[in-house]
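**Q** I would like the atomic coordinates for the input below:
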Amino acid sequence: MRELTADGVLSDEQLIRAADPAAELFHLAEEITKGPEHRLPDGFSFRDKDGTHRDHVRLQWWNADARSWRDIAISVPVLADLPDAPLPGSLVAQTYPAHERPVFFGHYWLNGDPVLQGPNALCLDYSAGKDGPLVTYELHPGEMMLSPDRVWVHAIPV
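**A** Okay, the predicted model is just below:
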């Protein structure tokens, strides 16, 4: 995306192209906003929460400790449907390293009590668009590792 934009911001024309499934920008925008997906090994698939048959999984790209498909997949109702096999090295290499600067993200519609997704990763969206809370973090200058005691949970008024 950085190679296609001068300053990291899409022009009006690029924004229009990003809505076209035939355009490279569409696929880049999809991955940036929804996260990466990867095809499961041959013979494996699962049914999502709506019963749709899927052979690709959305990845916990922040999970540098992931070693199997069950470790790295997200939004899979029954993890036992996935192989408990080692991930390809190329996939492990794409995870966000635990020593990198903190990253905050959303669009994962997590549930339960908000927790850190990694030592340097926090999802801010716990279904805030429905009935879940919005999450914020009190980041201190220069901080490289996150602390659970600075995660703030805000109830959305109904």
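
**Q** when you work out contacts or count neighbours from here on, use the C-alpha atoms and nothing else.
**A** OK.

**Q** ok, Phe104 touching Leu122?
**A** Yes - Phe104 lies in contact with Leu122 (C-alpha atoms under 8 Å); the separation is 5.0 Å.

**Q** host element of Glu31?
**A** helix 24-34 (DSSP states H and E).

**Q** what is the helix or strand following that helix packed up against?
**A** For helix 24-34, the following helix or strand on the C-terminal side (DSSP H and E) is strand 37-39. Using 3 or more C-alpha pairs under 8 Å, 6 or more residues apart in numbering; DSSP states H and E as the contact test, the elements touching strand 37-39 are strand 56-59.

**Q** what packs against the strand it packs on?
**A** Packed against strand 56-59 by the contact rule (3+ C-alpha pairs under 8 Å, 6+ apart) you find strand 37-39, strand 73-74.

**Q** hey, which of the ones you listed is tucked in deepest?
**A** Burial of these is given as mean neighbour count (mean count of other C-alpha atoms under 10 Å); strand 73-74 ranks first at a mean of 19.

**Q** check which helices and strands that one is in contact with.
**A** By 3+ C-alpha pairs under 8 Å, 6+ apart, strand 73-74 packs against strand 56-59.

**Q** returning to that earlier point: kindly reformat the helices and strands packed on strand 56-59 as CSV containing distance to Arg17.
**A** Listed next are the helices and strands packed on strand 56-59 as CSV, based on distance: least, C-alpha to C-alpha, whole Å:
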stretch, distance to Arg17
strand 37-39, 22
strand 73-74, 29
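
**Q** also this sequence, please, to line up against the first:
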Amino acid sequence: MALVDARMPRMDGVELITRLAAKHPAVAAIVLSTFDEDEYIFGALRGGAVGYLLKDCSPDELVAAVLRASRGETVLSSPVAARLVANLRRTPARGAFSGEDLLSGRELEVARMVAAGAANREIATRLHITEGTVKNHVSSVLRKLGLRDRTQLALRLTERRS
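**A** Below you'll find the model as predicted:
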């Protein structure tokens, strides 16, 4: 078993879990973190984590999760499970636009709002996040999709709908 934090000084938890799963697949990794952001949750699970718990879980919940994970079960705290279900419900079927599978649920939300012409402040207000977080998501989306700017992003999303 490995309990891993999502954010660590020299290497983030997602990278550690990905390396751990590749080199030591028998080690079950659970993320124990204060961060319930899509990027961490889905990155860790894609990387090979068998669970994701928030640090506000009780000691009894943590012990039970470790025991379940050691038996091969997946363990998710209730808020994380809710985010996972919400993400599945809001994400359209694959193929909606090229590159969709590269984006987290939150990045996809932000990308769609950019395509609809929303400004960073408006996106931040609607999603209850800071403008800085919106800027980070937009930058990440542009990088992942190999685009130069918001205009290219908007065109990419709207041309796939028509």
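
**Q** please state their TM-score.
**A** Here the TM-score for the pair of chains, by TM-score structural alignment, normalised by the length of structure 1, is 0.26; 82 aligned residues with a C-alpha RMSD of 5.7 Å.

**Q** now the helix holding Glu31 of structure 1: buried residues?
**A** Leu25, Phe26 (16 or more other C-alpha atoms under 10 Å).

**Q** likewise for stretch 63-71 of structure 2?
**A** Ala65, Val66, Ala69, Ser70.

**Q** what's the most distant pair in those residues?
**A** Maximum pairwise distance among the buried residues of stretch 63-71 of structure 2 (C-alpha to C-alpha): 8.4 Å, between Ala65 and Ser70.

**Q** the helix of greatest length in structure 2 packs against which elements?
**A** Identified as the longest helix of structure 2 according to DSSP state H is helix 131-145. Here helix 131-145 of structure 2 touches helix 105-115, helix 120-127, helix 150-161, going by 3+ C-alpha pairs under 8 Å, 6+ apart.

**Q** returning to that earlier point: who's more crowded, Phe104 and Leu122 of structure 1?
**A** Leu122 (23 against 14; other C-alpha atoms under 10 Å).

**Q** my guess is the more buried one meets Leu134, correct?
**A** No - checked against C-alpha under 8 Å, the pair Leu122 of structure 1 and Leu134 is beyond contact range at 11.9 Å.

**Q** what's the neighbour count on Thr151 of structure 2?
**A** Counted by other C-alpha under 10 Å, the residues lying close to Thr151 of structure 2 total 12.

**Q** not counting sequence-adjacent ones, nearest residue to it?
**A** In space, and not counting its chain neighbours, Thr151 of structure 2 is closest to Ala115: 7.9 Å by C-alpha to C-alpha, 6 or more residues apart in numbering.

**Q** ok, the one you found - contacts?
**A** Residues near Ala115 of structure 2 by C-alpha atoms under 8 Å, 6 or more residues apart in numbering: Arg150, Thr151, Leu153, Ala154, Leu155, Leu157, Thr158.

**Q** in JSON lines: those residues, plus distance to Asn87 of structure 2.
**A** Shown next, in JSON lines, are the contacts of Ala115 of structure 2 (distance: C-alpha to C-alpha, whole Å):
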{"residue": "Arg150", "distance to Asn87 of structure 2": "23"}
{"residue": "Thr151", "distance to Asn87 of structure 2": "25"}
{"residue": "Leu153", "distance to Asn87 of structure 2": "21"}
{"residue": "Ala154", "distance to Asn87 of structure 2": "21"}
{"residue": "Leu155", "distance to Asn87 of structure 2": "24"}
{"residue": "Leu157", "distance to Asn87 of structure 2": "19"}
{"residue": "Thr158", "distance to Asn87 of structure 2": "21"}
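
**Q** report the two of those residues separated the most.
**A** Top of the distance list for these (C-alpha to C-alpha): Arg150 and Thr158, 12.1 Å.

**Q** which of those two has more neighbours?
**A** When Arg150 of structure 2 and Thr158 are compared for neighbours, Arg150 comes out ahead with 17 against 14, by other C-alpha under 10 Å.

**Q** now do the same contact list for that one.
**A** The contact partners of Arg150 of structure 2, taken as C-alpha under 8 Å, 6+ apart, are Val114, Ala115, Val138, Leu142.

**Q** nearest to Val75 of structure 2, of those?
**A** Distances from Val75 of structure 2 to the contacts of Arg150 of structure 2, taken by C-alpha to C-alpha, are shortest for Val138, at 30.6 Å.
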